[in-house]
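A.B. asks: What follows is a protein structure lacking sequence information:
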């Protein structure tokens, strides 16, 4: 479907512009993004009805081409032809950055094959926004939406549970209760941040420990962005040396330095170096 309007651009560069759009609040768009969209002869939209709300707000009157996951392959030759003919073409999604868990990746790969320059216009991102406020590790792995097939989901979660960094998921509110048990099984001991309706009027941020997660009693609205923390060290600091640690001290006290013993046991058992050091002195003085 093509929604036509009055727009003709004389810029004949063969580029595809990847334009990030707001993830909720329509004011979260850059001046450059608005300027680029106004200059575009054609804007590829995931849903033209959703995009029209944004474009009308900023008086963008470019031609719109519906480009979603069900027709993006079919659109390829038409879009490549438009770009090669010198039309100014931009790609947006309903929210955020195109091709990141949204349509666009197929077109980008086709442009690369056809030596078409791809120009990104950075902007709002649910992923980086959620990680930024999580308080978790700045190193993160973005997974995206959960797969439909249960076996793939189980295998992927098992693999992800071994990664020691923050992990970001997109989840439909209709599926969150079905996934909570799997999250608890695979990420026990970690912390979790659930972001709902980010940047919108009813935005909400729920922080919890994965072990304490409970099923939601009411249906949630709005796509969820979830961040799970890096692995937490399950070994708590202790002020008591275990019998095996004491045996190690007695065995090594005359072979290596007290400092080396303290460093080793501190890393192994998370016991205060002072506790280890004092015990080493005690054993040394007994000999």
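C.D. replies: Looks like it arrived, so ask away. In this text, all values refer to a predicted model and were calculated from it rather than measured experimentally.
A.B. asks: From now on I want contacts and neighbour counts done on CA atoms only, so please keep to that.
C.D. replies: Noted.
A.B. asks: quick one: the strands in this protein?
C.D. replies: 2-3, 15-19, 42-45, 63-66, 89-91, 117-121, 140-145, 166-171, 191-196, 204-209, 224-228 (DSSP state E).
A.B. asks: Dump those into CSV; add distance to residue 130 as well.
C.D. replies: Converted to CSV, the strands of the chain look like this (distance: least, CA to CA, whole Å):
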stretch, distance to residue 130
strand 2-3, 34
strand 15-19, 20
strand 42-45, 25
strand 63-66, 29
strand 89-91, 24
strand 117-121, 20
strand 140-145, 11
strand 166-171, 8
strand 191-196, 7
strand 204-209, 9
strand 224-228, 7
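A.B. asks: now those strands in TSV, with distance to residue 105 and mean neighbour count?
C.D. replies: As requested, the strands of the chain are exported to TSV (distance: least, CA to CA, whole Å; neighbours: other CA atoms under 10 Å):
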stretch	distance to residue 105	mean neighbour count
strand 2-3	21	13
strand 15-19	11	23
strand 42-45	13	27
strand 63-66	15	20
strand 89-91	11	27
strand 117-121	12	15
strand 140-145	14	16
strand 166-171	18	21
strand 191-196	25	23
strand 204-209	30	14
strand 224-228	21	25
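A.B. asks: another one to put next to it:
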């Protein structure tokens, strides 16, 4: 690849499914002299999957500043260095910003190799409009969380957060306190076998009873009114509920019960009931 110039390559990698990577990204990784990564144990799985044999250099929040000078020197000597994260697009809530700034400071070329991002993936299936504000990870201490959220609680846009699954109920209590009249979308294990989406009205959502694993992408909707709220519901769960009700109650009673419980129009519920009965 003669046109593969010296510089820093910001390479997007899969967020779960290893097939979600571009041909260009694979070509860049194959032609890199070194690859910076968060965790060599995770990144080696991706490289082995595609038969790429390259030197991996750990690059994380504890050593990024320390190694930045040597990386700049390597690129200045004509090397092509790629940076990847454990999942998705590097720098976005991941290590790498220090090295990018050093490259800019030293007038070293930086090449974006776009691809998968958990942010755009979640937004595409959230059911919300395309205006959003990406926040990333919140602080861990209560006082700092409240200080941060106070700055953004009135934003008239969808807001995207990254949340560790084990802490989701902890953060939901702050979402409920500061973000009134909004819906919440939660993407778990996106693009993986156990991919699951949760869609709830935040005011009514009390959190999860079971323990979740991994990292979650959470999207809070814009403030909602009754008409927009009606368009937001978990259809699969609703169908299961209606199927159970129809075995016990009349069609008329089911329509009344479900429409009131889920804040949906009777016509919408009636049509769902009819489609179930026709199966």
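C.D. replies: It's in. Quick caveat, the model's predicted, so the values are computed rather than measured.
A.B. asks: how far away is the aligned partner of residue 157 of structure 2 in structure 1 from residue 3 of structure 1?
C.D. replies: By TM-score structural alignment, residue 157 of structure 2 lines up with residue 165 in structure 1. Counting by CA to CA, to the nearest Å, the gap from residue 165 of structure 1 to residue 3 of structure 1 is 44 Å.
A.B. asks: Kindly report the same for residue 30 of structure 1.
C.D. replies: According to CA to CA, residue 30 of structure 1 and residue 3 of structure 1 sit 24 Å apart.
A.B. asks: can you check residue 11 of structure 1 too?
C.D. replies: Counting by CA to CA, the gap from residue 11 of structure 1 to residue 3 of structure 1 is 21 Å.
A.B. asks: re earlier: in space, what's closest to the match of residue 157 of structure 2 - neighbours in sequence excluded?
C.D. replies: Nearest residue to residue 165 of structure 1 in three dimensions, chain neighbours excluded: residue 230, at 4.1 Å (CA to CA, 6 or more residues apart in numbering).
A.B. asks: Under the alignment, what does the one you found map to in structure 2?
C.D. replies: Mapped onto structure 2 by TM-score structural alignment, residue 230 of structure 1 lines up with residue 222.
A.B. asks: Repeat that for residue 66 of structure 1.
C.D. replies: For residue 66 of structure 1, the aligned position in structure 2 is residue 58, judged by TM-score structural alignment.
A.B. asks: For that match, which residues are in contact?
C.D. replies: By CA atoms under 8 Å, 6 or more residues apart in numbering, residue 58 of structure 2 lies in contact with 36, 37, 38, 39, 40.
A.B. asks: Who are the contact partners of the nearest residue to it once chain neighbours are set aside?
C.D. replies: Leaving aside its chain neighbours, residue 58 of structure 2 sits nearest to residue 37 (5.2 Å; criterion: CA to CA, 6+ apart). Residue 37 of structure 2 sits next to 43, 56, 57, 58, 59, 60, 83, 84, 85, 86 when contact means CA under 8 Å, 6+ apart.
A.B. asks: Quick check: the gap between the residue lying closest to residue 163 of structure 2 once chain neighbours are set aside and residue 152 of structure 2.
C.D. replies: In this structure, residue 163 of structure 2 finds its nearest non-sequential neighbour in residue 216, 5.1 Å apart by CA to CA, 6+ apart. Distance of residue 216 of structure 2 to residue 152 of structure 2, computed by CA to CA: 20 Å.
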